[in-house]
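S.K.: my questions are about this predicted structure, shown below with the sequence.
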Amino acid sequence: MREIAIKVENISMQYRLMSGKINSLKHFFINSIKKNITYEEFSALQDVSFHIDKGEVFGIVGLNGAGKSTLLKIVAGILKPTSGNVERYGSLVPLIELGGGFNAELTGIENIYLNGMLLGYSKKFIKEKIDEIVEFSELENFIHTPIKNYSSGMKARLGFSIATLVKPEILIVDEVLSVGDHKFKEKSEAKMKSLMGAGTTVLFVSHSLNQMRTMCDRILWLEKGSVKEIGPAQEVCDRYKLS
């Protein structure tokens, strides 16, 4: 019997959305005082359960708004679900919204140290790996430039290069293989495959069904926040494509 890396039990996520149109902060306060603001409940996820074995590559497919990114953030510990429980067995690195945690006023090199230390790397270790990170990101000419001058793709490439520096036990990946030009996509996909081949457990979201077919063992199909199907990658992708 295989060991479990991630166990998700009965996860639900509810949001309160403001009803009606609020044109300004002043309008909001006036309506708050008059108690004219009403809210509607929006269910992003409903009673989602699954498990991922150690060393498995587990994918999630679904239309925009199906709840894929919300589910990844809950598994990563970024969001707390309204109900349900997530258990993780191993060190986890989330490749979600790459570059979102960068300090815009600092340079690329300064952000490498900042983000690397947030991931638990020592300053000495980061210093030893600086050249490797910069080379992989292909940002040699911009590494001393403030991040605020980077494009979203440049920030994502730097974030990917930092996050995949060492082999985590669990990797959560949200669309990062669509980052950059064709050459960098191939390089980042090769890096992902090397991590998978070394036994890293991967939870993976991509809009590319070809990537899902070739890289995943099993796939969860989310539809309007609920589990529609879980099964072998090829079979689920084929049925999802025909839906």
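M.R.: Noted; the coordinates are in hand.

S.K.: alpha carbons only for contacts and neighbour counts from here, please
M.R.: OK.

S.K.: helix/strand/coil for residue 186?
M.R.: helix (DSSP: H, G, I helix; E, B strand; the rest coil).

S.K.: hang on, I meant residue 60
M.R.: Here residue 60 is recorded as strand under three-state DSSP.

S.K.: how about the closest residue in space to it that isn't next to it in sequence, secondary structure?
M.R.: Using CA to CA, 6 or more residues apart in numbering and skipping residues adjacent in sequence, the residue nearest residue 60 is residue 220, 4.8 Å away. What three-state DSSP gives for residue 220 is strand.

S.K.: what sits against residue 220?
M.R.: 58-61, 227-231, 236 (CA atoms under 8 Å, 6 or more residues apart in numbering).

S.K.: which of those has the most neighbours?
M.R.: Highest neighbour count within the contacts of residue 220, by other CA atoms under 10 Å: residue 59, with 27 neighbours.

S.K.: so it touches residue 204, yeah?
M.R.: Yes. Assessed by CA atoms under 8 Å, residue 59 is found in contact with residue 204 at 4.6 Å.

S.K.: which neighbours do those two have in common?
M.R.: With CA under 8 Å, 6+ apart, residue 59 and residue 204 have common neighbours residue 216.

S.K.: please compare the first structure with the one that follows:
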Amino acid sequence: MSENAVEVINVSMRFNLERERVNSLKEYIIKLLRKKIDYEEFFALKDVSFKIVKGDSFAIVGNNGSGKSTILKIISGIFKPTAGQVILNGSIAPLIELGAGFDMELTAKENVFLNGAVLGYSKKFMHQKYKDIIEFAELYDFEDVPLKNFSSGMVARLGFSIATVVRPDVLIVDEILSVGDQGFQEKCEKRLNEMTSNGTTLILVSHSIEQVKKICKNAIWLENGKLMASGPVPEVCEAYARG
């Protein structure tokens, strides 16, 4: 019987949205102290459950606002769910937001070591992997340039290269492959396929159904925070396309 890398059990996520308009910080603080701020509850996720087997390439599809990024942040430990739980087996490398863990004032080279430290890698290890990171990201001519002068695609390439320089047990990728030219996207897809072939579990969010079909085996479809379908990618994508 296959072991699960991730188990999401009856997860719900509630946010409180302010219903009224407040014109100034002073007014907001006064209303807050008097407990007169009126909130409306919004559920980004409602009682969602699914399992991801170790070594699977797993996609989460859905329209904007469906809860895709929220569930990724819960799995990554960034958010704590309002209800339910997530069981994670192994190390995790989340690649969710462009530039997360980077200092835009520092150079690409300095950020490699900074981001490596954030991910828990030693300086010695990052020295050993530095050349591979820069070459994969195709930034050898820009290693001494501050990231604030980079395009979003260049930042994405650097982030992806650092996150995949090792083989984490679970790799989470949120829309990052949509940034960059076709050649680099294909190179990323090849690396992801190599990682899953070697046992890494991939969780991918992408608006590109074609990309999902190329990379992933199984998927879920979220709509307004609810689980609408789960199973093999062709079946889930067909259900999602039918709406």
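M.R.: Now that the structure is in, tell me what you want to look at. Source: prediction; values computed, not measured.

S.K.: can you give me the strands for structure 2?
M.R.: 4-18, 39-53, 57-61, 83-88, 92-95, 170-174, 201-205, 218-223, 226-232 (DSSP state E).

S.K.: how about those strands, which one is nearest residue 157 of structure 2?
M.R.: Across these, residue 157 of structure 2 has its closest neighbour in strand 92-95 (11.1 Å, CA to CA).

S.K.: contacting residues around that closest one?
M.R.: 76, 119, 159-160, 163, 168-174, 176.

S.K.: at 6 Å instead, please
M.R.: The set of residues external to strand 92-95 of structure 2 that reach it, using CA atoms under 6 Å, 6 or more residues apart in numbering, is 168-173.

S.K.: compared with structure 1, how much does it deviate?
M.R.: Following the fit onto structure 1, the mean deviation recorded for strand 92-95 of structure 2 is 0.9 Å by mean CA distance after the TM-score superposition for structure 1.

S.K.: most centrally placed residue in structure 2?
M.R.: residue 96 (3.1 Å; CA atoms, centre = their mean).

S.K.: right, and that residue touches residue 174 too?
M.R.: Yes. Contact criterion CA atoms under 6 Å: residue 96 of structure 2 and residue 174 qualify, at 4.9 Å.

S.K.: from residue 14 of structure 1, how far out is the residue lying farthest from the centre of structure 1?
M.R.: Here structure 1 reaches farthest from its C-alpha mean at residue 34, the gap being 40.4 Å by CA atoms, centre = their mean. Computed as CA to CA, to the nearest Å, the residue 34 of structure 1 to residue 14 of structure 1 distance reads 26 Å.

S.K.: likewise for residue 117 of structure 1?
M.R.: For residue 117 of structure 1, the distance to residue 14 of structure 1 - CA to CA - is 33 Å.

S.K.: before we move on, what about residue 109 of structure 1?
M.R.: The separation that residue 109 of structure 1 has from residue 14 of structure 1, given CA to CA, amounts to 39 Å.

S.K.: with distance to residue 18 of structure 1 as extra columns, can I get the contacts of residue 220 of structure 1 in TSV?
M.R.: Shown next, in TSV, are the contacts of residue 220 of structure 1 (distance: CA to CA, whole Å):
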residue	distance to residue 18 of structure 1
58	35
59	33
60	29
61	29
227	27
228	29
229	32
230	34
231	37
236	36
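
S.K.: since we're on the spatially closest residue to residue 73 of structure 2 that is not a sequence neighbour, how many residues are nearby?
M.R.: Nearest residue to residue 73 of structure 2 in three dimensions, chain neighbours excluded: residue 79, at 5.5 Å (CA to CA, 6+ apart). Look at residue 79 of structure 2: counted by other CA under 10 Å, it has 13 neighbours.

S.K.: could you do residue 9 of structure 1 as well?
M.R.: Using other CA under 10 Å, residue 9 of structure 1 has 16 neighbouring residues.

S.K.: can you check residue 76 of structure 2 too?
M.R.: By other CA under 10 Å, neighbour count at residue 76 of structure 2 equals 20.

S.K.: what does residue 215 of structure 2 give?
M.R.: Neighbour tally, residue 215 of structure 2, other CA under 10 Å: 20.

S.K.: any idea how far it is from residue 173 of structure 2?
M.R.: Counting by CA to CA, the gap from residue 215 of structure 2 to residue 173 of structure 2 is 12 Å.

S.K.: how about residue 113 of structure 2?
M.R.: Residue 113 of structure 2 is 21 Å from residue 173 of structure 2, by CA to CA.

S.K.: likewise for residue 165 of structure 2?
M.R.: For residue 165 of structure 2, the distance to residue 173 of structure 2 - CA to CA - is 14 Å.

S.K.: more neighbours: which of the two?
M.R.: Using other CA under 10 Å as the criterion, residue 165 of structure 2 and residue 173 rank with residue 173 on top: 22 against 16.

S.K.: give the aligned equivalent of the more buried one in structure 1.
M.R.: Matched to structure 1 by TM-score structural alignment, residue 173 of structure 2 sits across from residue 173.
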